[in-house]
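>>> Show me the folded form of this:
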Amino acid sequence: MTTPSASCYHPAVPYDPSRPVLRFAPSPNGRLHLGHAYSALVTWQAAARLGGTALLRIEDIDTERCKPEFTEAIAQDLHWLGLDWPEPVMHQSQRMDTYAAAGNALRDQHLLYPCFCSRTEIAALATETDPDGAPLYPGSCRHLHRGEQIERLERGDPVQFRLDTSAAMARVGMLTYTVLGPLITDRPQIRHARPQRWGDVVLQRKGTPTSYHLSVVVDDAAQGITHVTRGRDMEAATDIHALLQMLLGLSSPIYHFHRLILDADGRKLAKSKGSPSLASLREAGWTPDDVRRAVGLEN
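Now for the predicted structure:
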């Protein structure tokens, strides 16, 4: 199938919540690279194929690492690629009260508990790893006596709040979500979610009332997102999102998992690895069409 030209990435209709709504949601903690460009282009392409709209959302809950200059750079890079979106843009840093309310809803269901374990302690006690290869939390604090929880909270010990995943799954039973194939308009498939493989994930931390998992499901529902395009590295995390959507009574989008853009060593591009930014490629003379060719989306 021929990929649409740059102009075809723009939605054919104005933003209409009754039509499909997609989103591209980068974190402004560095400059965008080719992997981000591919994900953004796939999102706008999917919106065009579905007759819907692509939104930009800024996921900046990490207020220490996220910077305004990177937010501005994201817009510059996307406009350079020929992409546009409806205003205003949602910024997660402005929605902390909303995330806190979602966390409180889980507390009311007795599904959050305080955990005082450090990463070093977890690594020493863990006997398994999660889908990302990190030490799997063994549930050490899940059954702490209420009196000890209160004492440590009042003392100000470092704390994070974890989802009791086993209890949550016992409440919802069998869990599924819907997936689309490579052409976006393919027949949807039902996939069974297995959030247990992540153990009891952290949803809130002391001083930060949310996490990626919690904020993303709250915002997808708030914006009426009907389809989520994300990299295959996020496929397993979707299990957690499906569970949170069910527990919070939120809508569940249809998902599409696209391929990843890899470097010469076969590793996923990443800001932390110093992958070349779109800005540096632009300064080196690259054009938006060069970017499309580099990521396999030739016009």
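
>>> all contacts plus neighbour counts: C-alpha atoms, from now on.
Fine.

>>> ok, S166 to L203 distance?
When distance is defined by CA to CA, to the nearest Å, S166 is 15 Å away from L203.

>>> Count the residues that sit near the nearest residue to H192 once chain neighbours are set aside.
With CA to CA, 6 or more residues apart in numbering as the measure, T176 is the residue that lies nearest to H192, at 4.4 Å, once sequence neighbours are left out. When neighbours are counted by other CA atoms under 10 Å, T176 registers 16.

>>> and what of N104?
By other CA under 10 Å, 15 other residues sit near N104.

>>> got it, and R57?
The burial metric for R57, expressed as a neighbour count using other CA under 10 Å, is 20.

>>> Between S166 and L203, point out the one with more neighbours.
L203 (22 against 13).

>>> What are the buried residues along the host helix or strand of L153?
With the criterion set as DSSP states H and E, the secondary-structure element containing L153 is helix 146-155. The neighbour-count criterion (16 or more other CA atoms under 10 Å) identifies Q149, L153 as the buried residues of helix 146-155.

>>> Name the SS class of Y255, please.
Secondary structure state of Y255, per DSSP: H, G, I helix; E, B strand; the rest coil, is strand.

>>> I'd say the residue nearest to H192 and R191 touch.
Yes - between T176 and R191 there is a contact at 5.4 Å, judged by CA atoms under 8 Å.

>>> Could you name the helices and strands sitting against the host helix or strand of A123?
Element membership for A123, per DSSP H and E: helix 119-125. Secondary-structure packing of helix 119-125 (3 or more CA pairs under 8 Å, 6 or more residues apart in numbering; DSSP states H and E): no helix or strand packs against it.

>>> can I assume R162 sits in a strand?
Yes - when classified by three-state DSSP, R162 is found to be part of a strand.

>>> how long is stretch 105-120 end to end?
Per CA to CA, stretch 105-120 runs 30 Å from first to last residue.

>>> What's the local residue count around D108?
Residues near D108, counting by other CA under 10 Å, number 10.

>>> Please give the structure of this sequence too, so both can be compared:
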Amino acid sequence: MAKRSAVVAPVAASVAARTGDVKLMAETGLEAYKFSISWSRLIPNGRGAVNQEGLKYYNNVIDELAKRGIQPHIMLCHLDLPQALEDEYDGWLSPRIVEFGDRVLHWTTLAEPNIAALGGYDTGVLSPGHCSDPFGLTECTVGNSTVEPYITAHNMILTHAAVVRLYREKYQALQKGIVGINMFSLWSYPLTNSIADLQAAQRYKDFSYGWILHPLVFGDYPQVMKKTIDSRLPSFSQVQTELIKGAIDFIGINHYYSAYVNYRPLVEGVRDYVADRSVSARVYKTDPPTEKDLSLA
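You can find the predicted model right below:
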């Protein structure tokens, strides 16, 4: 379960239910508003009866947005896996998580699965706070940074694809909606024009975006990840490849800032996701390099 000592931030709270807030959005000319429908709020135990008060809350939010001509963009899971599923199945570490996808309908399935896997299961700074020495950025009591990020991302990809298939087969023809996924984005530029740095910038993109998007477009992980991570990277069966390939109608991008990256030799022995990338990154060219992931520093 999420460790007791972890600082687990509350699920991103929507303030749009208050009429005044939506009125201000309309006055500023906003055409759309993205917010998450918290799984923990609607179905606190991860399955079973829907919390009617939670359902009423989101209906009020959507009605108010529609009244003001603001298009709602819905996020179905934003780093808020119900604790009951974490306790019973080890959360995203279990392939059983894929079975829960039939409870959601449409829109954006997952928020930043790339950063959720890294922060939650490698560096340990996000819930459920898994990491292992010497890779964690916090003190963790459980986890394995060398494999867990890859396992969780793998299961997230399969979950997303299962939801997409469900929506396309049962709802899309009638509802005319689309379903996609949202990615954390930190763009990489080569620090120098050397071949090594040019390759490092591309490798950073492959590990950051290709990790999730390459399977959803082509049905498998980027070749550089397969070669570097080897047996620690889960593989897709033929059936799974057919499920995930093309399982996106759109890609949402949360772009925060960019960074300069340069080549860092691949270390021998035990490695985590950050070490597997074999790059150093900095926000400004004059900054000292950091081996830590800038997005979670």
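
>>> care to give me the TM-score?
Taking TM-score structural alignment, normalised by the length of structure 2 as the basis, the two superposed chains have a TM-score of 0.25; 119 aligned residues with a CA RMSD of 5.9 Å.

>>> Okay, the residue nearest to H192 of structure 1 and R230 of structure 1: tell me how far apart.
17 Å.

>>> hey, where'd the helices end up in structure 2?
Secondary structure of structure 2 (DSSP state H): helices located at 19-27, 39-42, 52-67, 83-89, 113-121, 148-170, 172-175, 195-205, 211-218, 223-229, 238-244, 273-277.

>>> JSON lines please, covering those and showing mean neighbour count and distance to Y263 of structure 2.
Putting those into JSON lines (neighbours: other CA atoms under 10 Å; distance: least, CA to CA, whole Å) gives the following:
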{"stretch": "helix 19-27", "mean neighbour count": "15", "distance to Y263 of structure 2": "44"}
{"stretch": "helix 39-42", "mean neighbour count": "20", "distance to Y263 of structure 2": "40"}
{"stretch": "helix 52-67", "mean neighbour count": "16", "distance to Y263 of structure 2": "47"}
{"stretch": "helix 83-89", "mean neighbour count": "15", "distance to Y263 of structure 2": "37"}
{"stretch": "helix 113-121", "mean neighbour count": "26", "distance to Y263 of structure 2": "20"}
{"stretch": "helix 148-170", "mean neighbour count": "22", "distance to Y263 of structure 2": "22"}
{"stretch": "helix 172-175", "mean neighbour count": "12", "distance to Y263 of structure 2": "45"}
{"stretch": "helix 195-205", "mean neighbour count": "20", "distance to Y263 of structure 2": "5"}
{"stretch": "helix 211-218", "mean neighbour count": "20", "distance to Y263 of structure 2": "19"}
{"stretch": "helix 223-229", "mean neighbour count": "14", "distance to Y263 of structure 2": "14"}
{"stretch": "helix 238-244", "mean neighbour count": "16", "distance to Y263 of structure 2": "32"}
{"stretch": "helix 273-277", "mean neighbour count": "21", "distance to Y263 of structure 2": "9"}
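
>>> would you turn those into JSON lines with distance to L186 of structure 2?
Written out in JSON lines, the entries for the helices of structure 2 read as follows (distance: least, CA to CA, whole Å):
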{"stretch": "helix 19-27", "distance to L186 of structure 2": "27"}
{"stretch": "helix 39-42", "distance to L186 of structure 2": "27"}
{"stretch": "helix 52-67", "distance to L186 of structure 2": "30"}
{"stretch": "helix 83-89", "distance to L186 of structure 2": "28"}
{"stretch": "helix 113-121", "distance to L186 of structure 2": "11"}
{"stretch": "helix 148-170", "distance to L186 of structure 2": "18"}
{"stretch": "helix 172-175", "distance to L186 of structure 2": "32"}
{"stretch": "helix 195-205", "distance to L186 of structure 2": "9"}
{"stretch": "helix 211-218", "distance to L186 of structure 2": "14"}
{"stretch": "helix 223-229", "distance to L186 of structure 2": "18"}
{"stretch": "helix 238-244", "distance to L186 of structure 2": "24"}
{"stretch": "helix 273-277", "distance to L186 of structure 2": "14"}
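
>>> out of those, which comes closest to I74 of structure 2?
Using CA to CA as the measure, helix 52-67 is the one of the helices of structure 2 that comes nearest I74 of structure 2, at 9.7 Å.

>>> Just the angle for that closest one relative to helix 19-27, thanks.
Here the directions of helix 52-67 of structure 2 and helix 19-27 differ by 30 degrees (axes from the mean of the first three to the mean of the last three CA atoms, to 10 degrees).

>>> by contact count, what packs against the helix holding L153 of structure 1?
Packing partners of helix 146-155 of structure 1 (3+ CA pairs under 8 Å, 6+ apart): none among the helices and strands.

>>> Surely L65 of structure 2 touches P72?
Yes - using CA under 8 Å, L65 of structure 2 makes contact with P72 at a distance of 6.8 Å.

>>> between those two, what contacts are shared?
Listed contacts common to L65 of structure 2 and P72 are nil; contacts here mean CA atoms under 8 Å, 6 or more residues apart in numbering.

>>> Can you list the buried residues in the one helix or strand L281 of structure 1 maps to?
When secondary structure is defined by DSSP H and E, L281 of structure 1 falls within helix 278-283. By 16+ other CA under 10 Å, the buried positions in helix 278-283 of structure 1 come out as L278, A279, L281.

>>> can you point me to the longest strand in structure 2?
Counting residues, the longest strand found in structure 2 (DSSP state E) is strand 250-263.

>>> Kindly provide the distance from the nearest residue to L55 of structure 2 once chain neighbours are set aside to A275 of structure 2.
Across the structure, with CA to CA, 6+ apart as the measure, the residue nearest L55 of structure 2 apart from its sequence neighbours is L42 (6.4 Å). Applying CA to CA, the value for L42 of structure 2 to A275 of structure 2 is 38 Å.

>>> And the strands in the stretch 51-200 of structure 1?
Per DSSP state E, counting those that start in this stretch, the stretch 51-200 of structure 1 carries strands over the ranges 53-58, 90-91, 112-115, 160-163, 176-179, 189-192.

>>> Redo these as JSON lines? Include distance to R292 of structure 1.
Written out in JSON lines, the entries for the strands of the stretch 51-200 of structure 1 read as follows (distance: least, CA to CA, whole Å):
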{"stretch": "strand 53-58", "distance to R292 of structure 1": "18"}
{"stretch": "strand 90-91", "distance to R292 of structure 1": "27"}
{"stretch": "strand 112-115", "distance to R292 of structure 1": "44"}
{"stretch": "strand 160-163", "distance to R292 of structure 1": "40"}
{"stretch": "strand 176-179", "distance to R292 of structure 1": "25"}
{"stretch": "strand 189-192", "distance to R292 of structure 1": "29"}
